[in-house]
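Asks: When you get a sec, could you give me coordinates for this:
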Amino acid sequence: MGVIERTWDWLTTGAHWSGTDGVWHRLGEHLFLTAVCLLISCAIALPVAVLLGHVGKGGALAVNISNVGRAVPTFAVLVLLLLSPLGTHGSWPTVIALVLFAIPPLLTNAYVGMREVDRDMIEAARGMGMTGGQVIARVELPLAFPLIVTGVRSAAVQVVATTTLAALAGGGGLGRIITAGFRLTDTAQVVSGALLVAGLALLVEGAFVLLQRLLDPMRRPRPKAAAAPGTAPA
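Replies: Modelled structure (predicted):
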């Protein structure tokens, strides 16, 4: 029996999907860790990017500093954190490593989106008496929304894929299926775990694309003006 047949057999065996070591349990752990890391990253990066993009100062430096993190492998950061005093604090080394990995695309896309808003529109909004907060909420954020969500989508997919490393630090997630397969020299289990991670990343990508289309304020249909009394509707 070849690898493909054995992989299919592993994926279609009900025992592999149930229990604390089953796919469903590991999937829940994977999604929970991904959500926590993504929320922390968004809470850190997006307010900074929006503020710097609005004032137009310091953003380029912040983006360049955050992009330095892309040159450092997440696995190397995770190992260093495990060897530090934080290594005895449960999942924190994994969370910190993944947050640092997710911040660059969030910060870069949000900042660029804010800076690409037409300056004439911003000046017109200010001329209408809008405050800085109103300009951000009513003008800049709606126009920067596509790029901001693109950054969130990119970070989410990267975190989903990289959360697999949590298994190397004793954490949960789908990576445990892969590491267990290596330990048992079970190629079918290793391939099955990799396919599950890849499939989850594709599903997250598709979900964010759909969410972007549904929530983009620039795509929402504008309400039609009411017809004047005594006139037939167009």
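Asks: Going by C-alpha atoms from here, please, whenever you check contacts or count neighbours.
Replies: Fine.
Asks: what about the helices in this structure?
Replies: 3-11, 23-55, 59-68, 74-83, 92-115, 119-127, 132-135, 141-162, 175-183, 187-215 (DSSP state H).
Asks: Following up with a second sequence; could you model it the same way so I can compare the two?
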Amino acid sequence: MEMVVLENEPEVLMENISNKDNRDTSAAPGLKLYRCVAVSFGLLCILQIALNISLRPPLNHTNCISNSEDMTTNLTEERDELKRKLDDLKSHQNVLKSERDELKRTLNDFAHRSNNGWLYFSHSFYYISPIKKTWHDSRNDCLQREADLVIINSKEEQEFIQRWVKNLMWIGLSKRDGIWKWVDGTRLTQSLWCAGEPNNHKDSGEECGEIRGCGHDHGWNDEKCSNSNFWICEKKMAL
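Replies: Okay, here's the model as predicted:
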């Protein structure tokens, strides 16, 4: 076998090595430039971040505290307003309860008097006594019944009483310090006296008022308070 000798091979090899070195040398400036650009870009990013941080407005702790105080104040005001409303509701509830209890007492009193012979007319109950007593004793009896001797305020009330009265019945009218007054202290202004009355007959001290028959009607007469008569009690009770 014959050996082939490449006489020019060393030269070719040397030429290849030389070309490679030239390529590496020519590529080196581009790589350095790329690295410089990358480093510069990184520095710019870092500078931008630092600038953004420096320009960001600082956290205002004073505003936070102020907002917190405002919120606390608002909550306190709302709590106080709710408390006031609750107190108002409780107060209104107590008023309604008192009104309910008062109405219940009135209804019970109404039923009691209706079932025990009292007569009802125009917001008042009337009790007609079955026995006779003096004017003062008659009034005491009415007071014990949580009432008083009748006060006649109108002709209509007088006409109602006329349907039930016995002759000679005490009413809540008496003379005090020379002035005729009702048992509640009001002065007599409208009167239904019989003709010629009051006359204090023979100066006998007729200082108490009674209902009596005079003519075809019942009217008032003055009489001595110590006489014994029937009487009429009145209990005002509006429903």
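Asks: What would you report as the TM-score here?
Replies: Between these two chains, after superposing, the TM-score reads 0.25 (TM-score structural alignment, normalised by the length of structure 1); 95 aligned residues with a CA RMSD of 5.4 Å.
Asks: rewinding a little: could I get the helices of structure 1 as CSV with mean neighbour count?
Replies: Listed next are those as CSV, based on neighbours: other CA atoms under 10 Å:
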stretch, mean neighbour count
helix 3-11, 15
helix 23-55, 19
helix 59-68, 16
helix 74-83, 17
helix 92-115, 25
helix 119-127, 13
helix 132-135, 14
helix 141-162, 22
helix 175-183, 20
helix 187-215, 17
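Asks: Between the two ends of stretch 108-121 of structure 1, what distance do you get?
Replies: Start-to-end span of stretch 108-121 of structure 1 (CA to CA, to the nearest Å) is 22 Å.
Asks: how much space between L61 of structure 1 and L31 of structure 1?
Replies: 33 Å.
Asks: make that A124 of structure 1, sorry
Replies: Relative to L31 of structure 1, and taking CA to CA, A124 of structure 1 is found at 43 Å.
Asks: got it, and A76 of structure 1?
Replies: 23 Å.
Asks: ok, now I4 of structure 1?
Replies: For I4 of structure 1 relative to L31 of structure 1 (CA to CA), the value is 27 Å.
Asks: swap in V157 of structure 1?
Replies: On the measure of CA to CA, V157 of structure 1 and L31 of structure 1 end up 11 Å apart.
Asks: now do L147 of structure 1
Replies: 24 Å.
Asks: give the contact list for the residue nearest to A155 of structure 1 when sequence neighbours are not counted.
Replies: Nearest residue to A155 of structure 1, sequence neighbours excluded (CA to CA, 6 or more residues apart in numbering): A102, at 5.0 Å. Residues counted as contacts of A102 of structure 1 (CA atoms under 8 Å, 6 or more residues apart in numbering) are 38, 41, 155-156, 158-159.
Asks: L210 of structure 1: which of these is nearest?
Replies: Distances from L210 of structure 1 to the contacts of A102 of structure 1, taken as CA to CA, are shortest for A156 (14.2 Å).
Asks: For the closest one, give its distance to E205 of structure 1.
Replies: With CA to CA as the criterion, A156 of structure 1 and E205 of structure 1 are 8 Å apart.
Asks: next SSE after the helix ranked longest in structure 2?
Replies: Longest helix in structure 2, counting residues (DSSP H): helix 61-114. Where DSSP states H and E defines the elements, the next helix or strand beyond helix 61-114 of structure 2 is strand 119-121.
Asks: Now the element after that following strand, going C-ward?
Replies: strand 124-128.
Asks: Can you name every helix or strand that that following strand contacts?
Replies: For strand 124-128 of structure 2, the packing partners by 3 or more CA pairs under 8 Å, 6 or more residues apart in numbering; DSSP states H and E come out as strand 119-121, strand 230-236.
Asks: mind running it again at 10 Å?
Replies: helix 61-114, strand 119-121, strand 148-149, helix 155-162, strand 230-236 (3 or more CA pairs under 10 Å, 6 or more residues apart in numbering; DSSP states H and E).
Asks: In CSV: the ones you listed, plus mean neighbour count.
Replies: Output for these, formatted as CSV (neighbours: other CA under 10 Å):
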stretch, mean neighbour count
helix 61-114, 12
strand 119-121, 16
strand 148-149, 26
helix 155-162, 14
strand 230-236, 24
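Asks: would TSV of the ones you listed with distance to D21 of structure 2 be doable?
Replies: TSV is the format used below for those (distance: least, CA to CA, whole Å):
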stretch	distance to D21 of structure 2
helix 61-114	66
strand 119-121	137
strand 148-149	140
helix 155-162	142
strand 230-236	133
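Asks: right, and these - which one's nearest S54 of structure 2?
Replies: Ranking those by distance to S54 of structure 2, with CA to CA as the measure, places helix 61-114 first at 17.9 Å.
Asks: Tell me the spacing between the closest residue to V191 of structure 1 other than its chain neighbours and A62 of structure 1.
Replies: Distance criterion CA to CA, 6+ apart; nearest residue to V191 of structure 1, sequence neighbours excluded, is T7 at 6.6 Å. Look at T7 of structure 1 and A62 of structure 1: by CA to CA, they are 45 Å apart.
Asks: one step back: state the pair within the contacts of A102 of structure 1 that is farthest apart.
Replies: S41 and Q158 (12.3 Å).
Asks: Mutual contacts of those two, please.
Replies: When contacts are counted by CA atoms under 10 Å, 6 or more residues apart in numbering, S41 of structure 1 and Q158 are jointly contacted by 98, 101-102, 152.
Asks: Same list (the residues you listed) but as TSV, adding distance to R119 of structure 1.
Replies: Shown next, in TSV, are the shared contacts of S41 and Q158 of structure 1 (distance: CA to CA, whole Å):
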residue	distance to R119 of structure 1
L98	35
F101	32
A102	29
V152	25
